[in-house]
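**Student:** Generate coordinates for the sequence data below:
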Amino acid sequence: MNNQVFRDTQEQIVHNTITISQDCDVIKTVGDQNGKILEIKIFERPKKRFSARDSPLTVLFENIHIRTIINLLKIFLFNLIIVTIVREFFNNQQYAWYLLIPKGCDNFHITIFFWVLYYCLTCCTYFFFKMWTNIRTEIIPRKSAFKRMLDIVALLIILGYYVFSFQLAEYIVKTYRLPPVSALFLLLEQTRMLMKVHAFIRSNVPKILKYDNESDVKLELPSFNHFIFFTFVPTLIYKDEYPRTQKIKWWRVVLQIVEIFLGIFCLIILIHNFIHTKYNDFGLKKYSYVELLLKIVELCLPGTIVLVIAFYLILHQVQNLFAEILRFADRMFYREWWTACDFTSFYKMWNVIIHDFLFIYVYRDCCEIFNSKIFSKYFTFFISALVHEWIMINTLGFFFPIMFCCFFLAGTLLSFVKVSQNYRLNILMWLSIAYGTSILISGYTLEVMARSNGVQPLFEKFDFYIPRSLTCDCYI
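**Tutor:** As a prediction, the model looks like this:
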């Protein structure tokens, strides 16, 4: 449809509705006086809509029957904690304290120091953005060729900062030999802050580029206080305003903090009782393939419980804790992923915070640049898998791309499979999650134990890249 026909049609509109399709293209439906229906498809960047709403689990827990089931689960986990503490205390009094403060948290003070450093660098990006804006809008004339040069230099600087941020995190972890828990916390926070910076810049740059410094309209930039608020608020989508609650429910804050510490302790107990003890002799004795297969199958249930507890702690309790303290009203950090019947739905509902960031700032930008939804989808999965694998590599200290294969290869292929919503398929979905989690945990645990128990590398020069658990003679 050419522009003239479009303008003529607009003049004859008797009704006008706008709907959003699944891929967030805007379809404008217009009708003329003769009754003809015309659809004009407009490629438009989707906008994340925030509203005051609770998390799905918060709503579910209001049901007395669901709350009773959760109480039974808490009793089971509490009994597991008591049994473990009593047993370890009588067997080895010092080891019981080791369960409270795991070895993986050593040098956590170094992690906190560099977290503060990273946060200061994150704040510096705001002042860099403001300096670029002031130079572009107030110093350089409107039609000057220096504007384009300034934009290119600023783009190169911010891309250089992204690379520097990743390189610095690797250097810190390797130089100070941070153990897994301390390293994981620093790497996750570094990645989160970098995503915050990208979201802030990507959302505000278009306003600056469209601004006419000769007009009477005043350019309003986000305040530094709002930027600080954005760095802590539990969302990766930048907005000038967010829905807020009227007051902080401090009783809920205290309850969430208590549950977070108890949940972390439950994870330590589960990992110690059902994962570490299952493979702690790998490399000291030989495993048959049947024995290894049985261990992977036995790990399905505890591995799934660890996954669910980790989800509950990170995506429910921690996010709701910060939301409550900051009076952030939109608590939809995830959706009802446990009802998913295919991986397409699972990926969309499991972590709404990350999904929204990837969809809006990666997938849609790729669609605009390359004009290909298939390529954009593969590229988005690739970026997500690459970052996940980078975190695992630097956390554990070796290259074993199980995470990359699960996210990029298996995840991309399964995301194209769409099925009807059926509870039988939901069972199959849970079986896939259970076995996938077990394989993931088993693979990394075997490699950690092989290196801890002194299994000799096949090639000393390439030890970082060649898994010892796959090249050793520990199998019969």
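**Student:** Could you use CA atoms for every contact and neighbour count after this?
**Tutor:** Fine.
**Student:** what about the residue nearest in space to the middle of the chain, which helix or strand?
**Tutor:** For the chain, Ile354 is the residue whose C-alpha lies nearest the centre (C-alpha atoms, centre = their mean; 4.3 Å). In this assignment (DSSP states H and E), Ile354 forms part of helix 352-357.
**Student:** Just after that helix, pick out the following helix or strand.
**Tutor:** In N-to-C order, the element after helix 352-357 by DSSP H and E is helix 364-370.
**Student:** And that following helix, what does it pack against?
**Tutor:** Helices and strands touching helix 364-370, by 3 or more C-alpha pairs under 8 Å, 6 or more residues apart in numbering; DSSP states H and E, are helix 373-396.
**Student:** quick one more, to check against the first:
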Amino acid sequence: MEPRAAQLRKREGLRGEQNPFPREDEVSSGSAESPGNTEVPRSPDLVQWTRHMEAVKTQLLAQAQGQLLELLDRAIWEAMQSHPPPGGPPLSTPPDSLSKTWKPSLGKWKVFINRKSLLELMLEFDLLIFSFGQLPLALVTWVPMFLSTLLAPYQALRLWARPRASAAWMLGVGLGCALLAAHTAVLGLLPLHVAVEYQLPPASRCILVFEQVRLLMKSYSFLRESVTGTLRATGGECIRAPSFSSYLYFLFCPTLIYRETYPRTPNVRWNYVAKNFAQALGCVLYACFILGRLCVPVFANMSREPFSTRALMLSIMHATLPGIFLLLLIFFAFLHCWLNAFAEMLRFGDRMFYRDWWNSTSFSNYYRTWNVVVHDWLYSYVYQDGLWLLGGRARGAAMLSVFLVSAMVHEYIFCFVLGFLYPVMLILFFVIGGLLNFMMHDRHTGPVWNVLMWTLLFLGQGIQVSLYCQEWYARQHCPLPQTTFWSLVTPQSWSCHS
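**Tutor:** Model (predicted):
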């Protein structure tokens, strides 16, 4: 056997033959020979030139990085100068001194400045104060509207309830019709005149138009339910008019269908009333927060940019989330909190103001369960009366009449509140909503149809919020020289790009 030292020398020789490349220490030392190395090593000039190029590259990278950081420091310093921190003087450190304190690092350089979170709940009341501006004027305007509703329909009914054999019956009919004409003029023209003449802001207009529609619907229901017996009277028969107290109670209770009596609860829970009013106020504040944070920054300057289909689609997609938030807030604040508060104060027993519309798998069921109060009025006085006039088989025509009346009232409310006519609601509610009512009917069941309904609701709310916000700010940025009828009905967002 060979000695161990000879075996080690033999292995080193074979390893040198298998590795033809020189080791790093051999190249750096400049040795020309190594055991088993068959390749000509690099010269010292080549090694020195490589080191020089590496040094030049490092110097250039450091210089470029320093210049970029100096530009970044200057931009940050200018931004901090233009937006000084609240409660303190503006930053006076020049940008040159900022760049001198920088030390090169491999990671991203974190810059700390005074800034707020995007969704931070800041109670900024500017939008709320603007929306409810001239609120005392709106409340004063409501007084004659309510008095007209309180006196005119009831007195007209009493005049009509006289025996027909009496000579004064024709005079009473004429006086009753005159009272109703005056009542319609007060409800129809007075709030419109005040809103236009004094330029009421949106929330104050909402109060007037909602009360206008509510009082008109209640007046019609009272006359429709009470005049039936009057018309059926014959000869000298005298019809007893409803009691004034029942009519007064009907004007405040949360229903649009008149009855002389309603189921009543035994007592009033005033803590429940206060909780519902507080929740309604919280919904109003949250709605202002959503508009101020998610809508105003997006749509305030959109009309100043050139119109494009891509920008329109992106704005609609952006408006879907705030749109559905506003829909849910309106539902909870009005249909739950507000109506339950009044029902509790008046001990009104029937509290089914809505049903489980969120579980609907068809739009026909959604329309029936979203707002039961309005649906009952439309079903009783538009759908059923339409069937009576058109015949029992004209169900489709009677249903279309319901959609037409509802769409026109909704569009009128939007026009009254915003101050311009942009028939987005009319098209969505009557055309698209009518088609969906017949296409997505009650035979469709299952969770897939519920998901489809919610998807279409998101899209519809996004379209409404996006288009109405664009039109609102377009009329702010491109004011018309004079207000005419065509200027009110012509969309400004199609042409305003200033």
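**Student:** Give me the nearest residue to Phe348 of structure 2, chain neighbours excluded.
**Tutor:** Once flanking residues are discounted, Phe348 of structure 2 sits nearest to Arg264: 5.0 Å by C-alpha to C-alpha, 6 or more residues apart in numbering.
**Student:** Let me know whether the one you found touches Gly349 as I believe.
**Tutor:** Yes: taking contacts as C-alpha atoms under 8 Å, Arg264 of structure 2 lies within contact range of Gly349: 4.7 Å.
**Student:** Glu211 of structure 2 maps to what in structure 1?
**Tutor:** The pairwise alignment with structure 1 assigns Glu211 of structure 2 to Glu189, based on TM-score structural alignment.
**Student:** Which element, helix or strand, includes that match?
**Tutor:** helix 180-210.
**Student:** Go through that helix and flag the buried ones.
**Tutor:** Neighbour counts using 16 or more other C-alpha atoms under 10 Å place 180-187, 190-201, 204, 208 of helix 180-210 of structure 1 among the buried residues.
**Student:** That helix vs structure 2 - mean distance after superposition?
**Tutor:** By mean C-alpha distance after the TM-score superposition for structure 1, the fitted helix 180-210 of structure 1 averages 0.7 Å away from its aligned residues in structure 2.
**Student:** after that helix comes which helix or strand?
**Tutor:** helix 224-232.
**Student:** That next one corresponds to what range in structure 2?
**Tutor:** Mapped onto structure 2 using TM-score structural alignment, helix 224-232 of structure 1 covers residues 244-252.
**Student:** from the chain's centre, how far out does the matching stretch sit?
**Tutor:** 35 Å (C-alpha atoms, centre = their mean, to the nearest Å).
**Student:** three-state assignment of Leu38 of structure 1?
**Tutor:** The three-state assignment at Leu38 of structure 1 reads strand, by DSSP: H, G, I helix; E, B strand; the rest coil.
**Student:** could you list every residue that touches the spatially closest residue to it that is not a sequence neighbour?
**Tutor:** Spatially, and ignoring its direct neighbours in sequence, Leu38 of structure 1 is nearest to Val30 (5.3 Å; C-alpha to C-alpha, 6+ apart). Counting by C-alpha atoms under 8 Å, 6 or more residues apart in numbering, Val30 of structure 1 makes contact with Thr9, Gln10, Ile13, Val14, His15, Asn16, Thr17, Ile37, Leu38, Glu39.
**Student:** Translate Val30 of structure 1 into the numbering of structure 2.
**Tutor:** Match for Val30 of structure 1 (TM-score structural alignment): no aligned residue.
**Student:** Can you give me the distance of Val30 of structure 1 to Thr19 of structure 1?
**Tutor:** For Val30 of structure 1, the distance to Thr19 of structure 1 equals 12 Å [C-alpha to C-alpha, to the nearest Å].
**Student:** likewise Trp251 of structure 1?
**Tutor:** From Trp251 of structure 1 to Thr19 of structure 1 the distance is 41 Å (C-alpha to C-alpha).
**Student:** Between the two, which is the more surrounded one?
**Tutor:** Between Trp251 of structure 1 and Thr19, counted using other C-alpha atoms under 10 Å, Thr19 has the larger neighbour count: 11 against 8.
**Student:** State the number of residues packed around Tyr126 of structure 1.
**Tutor:** For Tyr126 of structure 1, using other C-alpha under 10 Å, the count is 19.
**Student:** Pro234 of structure 1 versus that one, what's the distance?
**Tutor:** 19 Å.
**Student:** try Tyr289 of structure 1
**Tutor:** 44 Å.
**Student:** In terms of neighbours, single out the busier of those two.
**Tutor:** Applying other C-alpha under 10 Å to Tyr289 of structure 1 and Pro234 shows that Pro234 carries more neighbours, namely 22 against 11.
**Student:** before we move on, back to that, these two touch, right, the match of Glu211 of structure 2 and Phe114?
**Tutor:** No: when contacts are counted by C-alpha under 8 Å, Glu189 of structure 1 is not listed as touching Phe114 (10.3 Å).
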